[in-house]
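Quick one: sequence and predicted model below, then my questions.
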Amino acid sequence: MAAVTIWNEYRHEREDDEVAAVYPDGIHTTLADALADEHTVRTATLEEPDHGLSDDVLESTDVLVWWGHEAHDEVDDEVVDRVQERVLAGMGLIALHSSHYAKIFKRLMGTSCSLQYREDGGTERLWVVDPGHRIADGLGESIDLPRSEMYGEPFDVPEPDRLVFVSWFEGGEVFRSGCCYRRGSGRIFYFRPGHETYPIYENEEIRRVLRNAVAWASPTDGSPRTFGQRE
């Protein structure tokens, strides 16, 4: 069982009636509900002191789940530094949907993380292209999402260490939707599904992916890392 902190801007849900109708208590609450049976969960939001991500919170977090969209630039660089340090030390990070533009994800990738998109509510088929991966445990060969936002290639990120999911959209586009990375001792998973006006985080297969991803991204014991001059 991992100690999970779910971070959410919690901006759309308070300002947009359409979003509030889908996630009345906030996306972070729905994500917490998806994970609570298998992990210890707490939440943090943008408006809290330190955005809810103090040193104490991060030190006691095994995996940080991040959802952001319209307020990326409002995240304090000091908090980004703090999160980056913890990821390099072994904390897992799961970046969801539009968090490809989050400061922390762009920092860790070292690229623009840009892509193509279209908000049309079309069909998405999420293909499992690495069925032996821990994150794909218990899934079939694909997940069908009847309404979704299109993300399309090119996706300006480094080549993933492992690619677990590829999305196909009814417009013909494809997208690398489940990308695994390591930075320092930390594991990072980018997972594309999750637009704020579609109840994608209520989908039981998507919730299984999230639970699996937390288990995969949790810190593991390894040999100690030492730096500097050696006597």
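That came through fine.

From here on, just use CA atoms for contacts and neighbour counts.
Will do.

Flag every buried residue along the top strand by length along the chain.
Taking DSSP state E as the criterion, the chain has its longest strand at strand 116-128. Residues Thr123, Glu124, Arg125, Leu126, Trp127, Val128 are the ones in strand 116-128 that count as buried (16 or more other C-alpha atoms under 10 Å).

any idea which element the nearest residue to the fourth one once chain neighbours are set aside lies in?
Read that as Leu126. With sequence-adjacent residues excluded and distances taken as C-alpha to C-alpha, 6 or more residues apart in numbering, Leu126 is closest to Ser167, at 4.4 Å. Following DSSP states H and E, the helix or strand that holds Ser167 is strand 162-169.

How about that strand, which residues are buried there?
Along strand 162-169, these residues count as buried under the neighbour rule (16+ other C-alpha under 10 Å): Leu163, Val164, Phe165, Val166, Ser167, Trp168, Phe169.

rewinding a little: residue contacts, the residue nearest to Leu126?
Residues near Ser167 by C-alpha atoms under 8 Å, 6 or more residues apart in numbering: Glu124, Arg125, Leu126, Trp127, Val174, Phe175, Arg176, Ser177.

Return the distance of the closest residue to the first one other than its chain neighbours relative to Val209.
Meaning Glu124. Leaving aside its sequence neighbours, Glu124 sits nearest to Phe169 (C-alpha to C-alpha, 6+ apart; 4.7 Å). Here Phe169 is placed at a distance of 19 Å from Val209 (C-alpha to C-alpha, to the nearest Å).

put this beside the first:
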Amino acid sequence: MADEPIRVTVWGEGRHERRDANVAAMYPDGMHTTIAAGISEHAGSAVEVRCVTLDDEGQGLPDEVLAATDVLTWWGHLAHDEVSDDLVDRVQAAVLAGMGLVVLHSGHWSKIFKRLMGTSCALRWRNGDDRELVWTVDPNHPVAEGVPSPLVIERQEMYGEFFDIPAPDELVFVSSFSGGEVFRSGCAWRRGRGRVFYFSPGDQDYPVYHHPGVRRVVANAAVWAAPSGAPRAETPIAYAPTGWYA
């Protein structure tokens, strides 16, 4: 496993690019392809990247694609409710069995992220051309490698606290905004045998996924979230009662 590339699947809705000329101008081949290019740029031969979208067969993740994915990145916004509960069940099972998941920006309200967190994942927001400063609070974490602190994003949507998530197992980045708000913008958790990372910068109205620092973070997160080398777990065992009662 260690000598083989990490199989990264970049999942995106692919909707904004078709509905909004400004988004299409920034991401002519789709936001998902720009995200994928950034991962390949910074992770190089360590990864093998493919792109899928909501409108592809099996909503982009039929069983054979999910089984061949070591790390899944997820960007969603307009169509959270269109993602089938069956797909959420299968992605959750894959994460618990060892697949990594990197959730980006408005994916905080995706069905799969809320399922894995067990909370509403609600937050405060304002879309008003804010400057975001992404501060590294855990410089020794692998996701922070090579990332400037602060990482300066001149124009971005504001995400602010309170962010209704479980306390992260590891907090890597905290953002501050020109309006004075702060936000836990880079958070890591373990779920079963899988690793989950959430990174908030990436609103569709701004060219954030062209930003070198943001691309570095997403690539680092994809590598960090990869299975550690152990094969994925089998379907969880259904335990039978022992016949002993307290």
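Arrived safely, thanks for sending. From a predicted model like this one, the values you see are computed outputs, not experimental measurements.

Give me the TM-score for this pair.
Scored against TM-score structural alignment, normalised by the length of structure 1, the superposed chains reach a TM-score of 0.96; 231 aligned residues with a C-alpha RMSD of 1.7 Å.

Which residue ranges of structure 2 form helices?
Taking DSSP state H, the helices of structure 2 run over residues 16-19, 21-26, 31-43, 63-67, 85-97, 111-117, 212-225.

Trace Pro172 of structure 2 over to structure 1, please.
Not Pro; residue 172 of structure 2 is Val. Counting by TM-score structural alignment, Val172 of structure 2 corresponds to Val164 in structure 1.

which ones are touching that match?
Listed by C-alpha under 8 Å, 6+ apart, the contact partners of Val164 of structure 1 are Val128, Val129, Asp130, Pro131, His133, Ile135, Ala136, Ser177, Gly178, Cys179, Cys180.

just Met158 of structure 2 next, same as before
Contacts of Met158 of structure 2 by C-alpha under 8 Å, 6+ apart are Arg124, Trp125, Arg126, Asn127, Gly128, Asp130, Glu132, Phe177, Glu181.

what residue is smack in the middle of structure 1?
Structure 1 has Ala95 as the residue nearest its centroid, 2.2 Å off, counting by C-alpha atoms, centre = their mean.

now the aligned residue in structure 2 for that residue: how far from His80 of structure 2?
Aligned by TM-score structural alignment, Ala95 of structure 1 pairs with Val103 of structure 2. Separation of Val103 of structure 2 from His80 of structure 2 (C-alpha to C-alpha) stands at 13 Å.

got it, and Glu154 of structure 2?
Distance from Glu154 of structure 2 to His80 of structure 2, by C-alpha to C-alpha: 28 Å.

what about the two, which has more around it?
His80 (17 against 14; other C-alpha atoms under 10 Å).

Need the nearest residue in space to that one, chain neighbours excluded.
Nearest residue to His80 of structure 2, sequence neighbours excluded (C-alpha to C-alpha, 6+ apart): Ser110, at 5.4 Å.

how many other residues sit next to that neighbour?
In terms of burial, Ser110 of structure 2 registers 22 neighbours under the definition other C-alpha under 10 Å.

now Leu35 of structure 1
Under the criterion other C-alpha under 10 Å, the count of neighbours that Leu35 of structure 1 has is 20.

What lines up with it in structure 2?
Match for Leu35 of structure 1 (TM-score structural alignment): Ile39.

list the contacts for its match?
By C-alpha under 8 Å, 6+ apart, the residues touching Ile39 of structure 2 are Val47, Val49, Arg215, Arg216, Val218, Ala219, Asn220, Ala222.

Quick check: the two most widely separated of those?
Greatest spatial distance among the contacts of Ile39 of structure 2 (C-alpha to C-alpha): Val49 and Arg216, at 15.1 Å.

Those two: which is more packed in?
The neighbour comparison of Val49 of structure 2 against Arg216 (other C-alpha under 10 Å) goes to Arg216, with 24 against 20.

wait, what's in contact with the aligned partner of the more buried one in structure 1?
Superposed on structure 1 with TM-score structural alignment, Arg216 of structure 2 falls opposite Arg208. Neighbouring residues of Arg208 of structure 1 by C-alpha under 8 Å, 6+ apart: Gly138.
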